[in-house]
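A.B. asks: What follows is a predicted structure for the sequence shown.
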Amino acid sequence: MSTSLPADPADLGALAARRLIARKQLSPVELAEACIARTEAVDHAVNALIARDFDGMLEGARSAEAAVMRGAPLGALHGLPLAVKDMVDVAGLPTTYGSEVFRDNIATGDDAMVVALRGAGALPMGKTNTPEWSAGANTRNTVNGVTANPYDLSRTCAGSSGGSAVALACGYTPLATGSDTGGSLRNPAAYCGVVGFRPSPGVVPGDTRGTALIPLPTPGPMARSVGDLGLMLSVMARPDRRDPYTVMVDGRTPWDPAGFATLPARDLSSLRVAATEDFGFAPVEGMIRSHFQMALAELEPQFGRLDHTTPDCTEADRIFAILRAVQFLGKHAQLVDTMPDKVGPNVTDNVAEGRRYSAEDVSWALHRQAEYHRAWQGFFDHHDILLSPAVTISPRPWREFYPTQIDGTPTQSYYHWLALAYATTIPGHPSITIPCGHDANGMPFGLQITGRRHGDAEVLAIAAELEAVIAGSSTLAPRRPDLALLRAAPALRDAPGFYTFD
């Protein structure tokens, strides 16, 4: 195969790499080797990939190259490296969930999502770091340590899919898996200058979700561009009856998975756009409000109409708190009761919170969620998309367990600062975060784009158009991390507090 490449293969996006592989202009082995070299050069500084299977990826890459050379049919992700969040099983690799209880747990098989991604030709390279049980948005745990933001190694990369976001930002891989309850893939995407998509419930089956009928959590794709993310989604959005929200008719979903890989052009000037800084309730830092206002001023001429308004989010904090606590109570109470010394503070607090709620509280939250959902449907009768910041604050130091105040106002819980994300989780609307410049601290800013429930393809198509506009802006175009600084940085694991919560 030709080795004349337009760039370091590690920096190629998924669509570009897949195209070059099909044309025999890029060897899957070359791509795998480049991604391994990048990981080995900078991961000491950020600690994103906490378990590795480089030998397995290279073996798969050699098989992928042989398939290309003999003219075999190629899957959508043929020969593309893939990083998998450490909440999902990959055969032969640890699945620790960031939990001391599962420190030595080795997966005996692949999760159904990984089976689908492998089947399309993806090559798992390893597991990415996450907070314990994905509880919290600072990627730290006592098993694998902290993951740092590649734009400032003293700051958090957010979470809980923080390792995946950092791996993408640094060029370890063009694709990574994430999951999202209160912004767990959107928040780290925002902080690391990459793209994260929370789909409508059931589009990506959550076949292992503990509370199957309360779809707050969902798996989702992460990538460095909207087009790459759509390619990955075309494989992840598959039929699976184990998720009650994955609608199937005669064995097929109402949505065409292949359509996510070929997004149509969308005329931004025809859109009725709504924009909100805070959904009427979220505690948002002044710096974030200012950057969002500046970005809107630049983007507004692209739209047919822009209204500064929000759907009704009355009592969003309480709805989310109760339903989230119920999830943790059902799954983690036994661990807290039987092995309290091996359970971290966030999970322990969530179980305690869940035990304070009564059946009446839970009934209230379920009924109020239904009202909230219906109000959002009426709002989207009059608007095509809703724009907001992705996260309430600029990245804080990773040693801060969670933000206890925002611009002097105390937060209500360790997850209250995620309110801009869980505002859209409650009604189940698809939301994507794309890079949109850098805030006054020089850190990446994420623009959240939310659309109609089950309007996933439209959200991606609009996001791709906005991504192109932003890329051409002198003030909003994203920048990649300084790899030279990362290579020269000391090992993060030597930093005080790497494993502890002091």
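C.D. replies: Nice, I can see it.
A.B. asks: okay, CA-based contacts and neighbour counts for the rest of this
C.D. replies: Will do.
A.B. asks: where along the chain do the helices fall?
C.D. replies: In the chain, helices defined by DSSP state H lie at 14-22, 28-46, 54-69, 112-119, 162-170, 186-192, 226-236, 286-299, 316-338, 345-356, 359-379, 419-425, 456-471, 483-488, listed in chain order.
A.B. asks: And for the residue nearest to residue 154 when sequence neighbours are not counted, the neighbour number?
C.D. replies: If you skip the residues right next to it in sequence, residue 154 has residue 397 as its closest partner in space, 5.5 Å away by CA to CA, 6 or more residues apart in numbering. As a burial measure, the neighbour count of residue 397 was computed by other CA atoms under 10 Å and equals 18.
A.B. asks: Quickly note the distance from residue 397 to residue 128.
C.D. replies: Residue 397 is 20 Å from residue 128, where distance means CA to CA, to the nearest Å.
A.B. asks: Check it against this one:
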Amino acid sequence: MKELLKLGALDLAEKIHRKDVKPSEVTDLFIDRVESINPALNALVVPRFDEARIEAKKADDVLMSTPKDELPPLLGVPFSIKEVFGLKGYPNTYGSLRSKDNLAEHTATVIARAMDAGAIPLGLTNIPEWGMWFETTNLVYGRTNNPYDLDRTSGGSSGGEAALLAANGTAFSIGSDIGGSIRMPAFFCGIFGHKPTNKVVPNTGHIPMTNDKMQDFAGNRYPYVTVGPMTKTSKDMFFLMSLLAGADGIDTEVKQAHYDFKPDLNWKNKKVFLCPNPTYRFVAETQPELQDEVRKTGQILKELGADVQDFDGSIFKDTFLHWSTTMSTVEGLEFTEKVGVTRLSTVIKELALATIDKHTVSFHTLMVCLGELLSKGGKVQDVFLKQAKEVENKLNETLGDNGILITPPHPRTAFKHNSATFRPFDFAPTALFNYLQFPSTAVPTGFDSQGLPTGVQISATQHNDVLTMSAAWSIEEALKGQIKHQDQDHRIERQL
């Protein structure tokens, strides 16, 4: 039975559909796993085990009374919910003491779609405060640890999801991404993560876009956040993208009714551009082992027929400034107002309170507020927006609709807790594709010399999600004999 814990969503669903195992047995197995690993990880912060068991018993009845070809595709498959998504009646605190008593009044569209497909949520997972940092820690739930090394970060803001999935506490996850919040945790924890093209998957029910206020977020008021899958296999990414994408009638920026994502594994006449060591201002040089992973994956696709070329990453040097300026153009979404820190004096007060452990706002949240308060429009903003458009034009011209760019997702593998404070701009490699609104996929490739997960980031122009996920599929197939899952399990179990 324990072998089931390692399976991805579709493989586990097939076992259930064939009646090899009941949903109730699967649910009990995964709950036992979570209870075993979570004290060390602190990934699941709001369990709903009793409710999950009730739902699993109902799924047993559906399994026994329904023809196989009519069964819900994810019947009885366990997953978890990032705490930024609403699940009606459950905490929706955003990891902030200022909203610690908040309960969701609605269920987010993507969560409802997963549950309608038969999946069973085991609970809510941890986030950084307001989802605005690349380490997962907050004053409500505490800190989440990486299953490969408990002294290291699981990333953020989908760090709870990534840690739990990587440790086989669930079969799939759903994350969200505004600066790398799917891809960084996926990379640090050795799983797949896909940030879709913007406005493909509805944001309905993701803070602050609650179902009843979604009409306020349209046009120039629509945030750059995107929702996407985090998985153990590339084929699960394709399935979940097809399930989650498409209009819901509430998020008016998502226009297309349905999507059907299918892999395209023919690499002849496809272009692959390699950028193993991009230049980012304020960001350290990429770890040599991660540069090697870019070259290794490029070689895999070259052997499959792709035209592989080098790409000059010096045009990315001001990525952080381009990202932060682009984010500031969203009207009516001042982060300072959402958090309740609208004055410099409040920032100073909270920093002072932090010295005696009486603060109500996390340090990284205060830094985001400070940045917003200090940057308000003007000629400098226009310059950065113009430069950002030039980067977009260059990539559109280079990649077209049949090219991908392979880069490191981060300058280093999972780092020690709290060290991001001293390297706050290291999320630039993922933030680049948020302001461009390009699809981008984190792909695991193995382990470094310290036993930490390695990987690459594969990106393409808007609406070419199939290209990046297909590259992930081809790379996964090529590396299957090299990434030993037994070794992976050993590393995790040694920590836990």
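C.D. replies: That came through fine. Everything numeric here is computed off the predicted structure, so don't read it as measured data.
A.B. asks: quick revisit: got the helices of the first structure as CSV, with distance to residue 151 of the first structure columns?
C.D. replies: Formatted as CSV, the entries for the helices of the first structure read as follows, by distance: least, CA to CA, whole Å:
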stretch, distance to residue 151 of the first structure
helix 14-22, 22
helix 28-46, 10
helix 54-69, 26
helix 112-119, 29
helix 162-170, 9
helix 186-192, 7
helix 226-236, 21
helix 286-299, 17
helix 316-338, 31
helix 345-356, 26
helix 359-379, 36
helix 419-425, 22
helix 456-471, 19
helix 483-488, 9
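A.B. asks: Tabulate those helices (JSON lines), appending distance to residue 82 of the first structure and mean neighbour count.
C.D. replies: Formatted as JSON lines, the entries for these read as follows, by distance: least, CA to CA, whole Å; neighbours: other CA atoms under 10 Å:
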{"stretch": "helix 14-22", "distance to residue 82 of the first structure": "10", "mean neighbour count": "20"}
{"stretch": "helix 28-46", "distance to residue 82 of the first structure": "10", "mean neighbour count": "22"}
{"stretch": "helix 54-69", "distance to residue 82 of the first structure": "9", "mean neighbour count": "18"}
{"stretch": "helix 112-119", "distance to residue 82 of the first structure": "9", "mean neighbour count": "19"}
{"stretch": "helix 162-170", "distance to residue 82 of the first structure": "10", "mean neighbour count": "32"}
{"stretch": "helix 186-192", "distance to residue 82 of the first structure": "16", "mean neighbour count": "34"}
{"stretch": "helix 226-236", "distance to residue 82 of the first structure": "10", "mean neighbour count": "25"}
{"stretch": "helix 286-299", "distance to residue 82 of the first structure": "32", "mean neighbour count": "16"}
{"stretch": "helix 316-338", "distance to residue 82 of the first structure": "28", "mean neighbour count": "18"}
{"stretch": "helix 345-356", "distance to residue 82 of the first structure": "28", "mean neighbour count": "18"}
{"stretch": "helix 359-379", "distance to residue 82 of the first structure": "34", "mean neighbour count": "16"}
{"stretch": "helix 419-425", "distance to residue 82 of the first structure": "25", "mean neighbour count": "26"}
{"stretch": "helix 456-471", "distance to residue 82 of the first structure": "21", "mean neighbour count": "21"}
{"stretch": "helix 483-488", "distance to residue 82 of the first structure": "20", "mean neighbour count": "15"}
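A.B. asks: What's the residue nearest to residue 154 of the first structure aligned with over in the second structure?
C.D. replies: When the structures are aligned by TM-score structural alignment, the residue of the second structure matched to residue 397 of the first structure is residue 416.
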